[in-house]
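Q: Okay, predicted coordinates and the sequence, questions at the end:
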Amino acid sequence: MDRTQPELHSDLREILGFLTSITGRILQVSDRKAGVVMGVATNTLMGSAFVTSVMGAVGSLGTAGTGAAIAGLS
């Protein structure tokens, strides 16, 4: 079943609303506060994933032209 992009976005918004509502019930707070909590959690996860990927990229690029690790050069 092929779906158009606007239909998928609508479905994702509906799922987000549902998950926010569930989070609000679990935390016993309003849906608005639950949305803030979910936003903070999502931003934290995305930030840590970004830092991890940047550190991995820097580590893989951190070699001298000879292939020796820069940390081992003196």
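A: That came through, no problem. Keep in mind it's a predicted model, so treat the numbers as computed, not measured. Numbering: from 1, shown residues only.
Q: rest of the way, CA atoms for contacts and neighbours
A: Noted.
Q: Of all the residues in the single longest helix found in the chain, which ones are buried?
A: Longest helix in the chain by number of residues (criterion: DSSP state H): helix 31-61. Residues of helix 31-61 classed as buried: 31, 34, 35, 37, 38 (neighbour count, 16 or more other C-alpha atoms under 10 Å).
Q: Against that first model, consider the following:
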Amino acid sequence: MKYETIVTQVMVCEAGKELFDATATEISLLDEAAGGMVSIKQSCDYSGAGEVRFDPDEWPTVRAAINDMVQRCEKYNKSLEA
């Protein structure tokens, strides 16, 4: 039997801050029995349901993490087809 490691979550937050800080953005690979999808969440109190907010300075890091997770999702979905 062959095993593999699948990265399913990354956190992007301001350097030196805790993972539950308002600046934290959680980017996850999910599978709810219909193939992989990417989820983006923030824990800040000011965001409404379904809303995420980014400062211009944090956007490049968040965008890179999202792009990476989308590529992982595509790889995961292809592995399900095999």
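A: It's in. All values reported here derive from a predicted model rather than from experimental measurement.
Q: TM-score of the superposed pair?
A: The TM-score (TM-score structural alignment, normalised by the length of the first structure) is 0.36; 35 aligned residues with a C-alpha RMSD of 3.5 Å.
Q: hmm, back to that, switch the buried residues of helix 31-61 of the first structure over to a markdown table; also include distance to residue 8 of the first structure.
A: As requested, those are exported to a markdown table (distance: C-alpha to C-alpha, whole Å):
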| residue | distance to residue 8 of the first structure |
| --- | --- |
| 31 | 23 |
| 34 | 23 |
| 35 | 21 |
| 37 | 24 |
| 38 | 21 |
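Q: Looking at the residues you listed, which one is closest to residue 10 of the first structure?
A: Relative to residue 10 of the first structure, the closest of the buried residues of helix 31-61 of the first structure is residue 35; by C-alpha to C-alpha it sits at 17.5 Å.
Q: In this structure the closest one contacts residue 20, no?
A: Yes: the pair residue 35 of the first structure / residue 20 is scored as a contact, 5.7 Å apart, by C-alpha atoms under 8 Å.
Q: where do the contact lists of those two overlap?
A: With contacts defined as C-alpha atoms under 8 Å, 6 or more residues apart in numbering, no residue is shared by residue 35 of the first structure and residue 20.
Q: Would you quantify the distance from residue 6 of the first structure to residue 12 of the first structure?
A: 10 Å (C-alpha to C-alpha, to the nearest Å).
Q: Between those two, point out the one with more neighbours.
A: residue 12 (12 against 9; other C-alpha atoms under 10 Å).
Q: Mind telling me what element the more buried one is part of?
A: Using DSSP states H and E, residue 12 of the first structure maps to helix 5-27.
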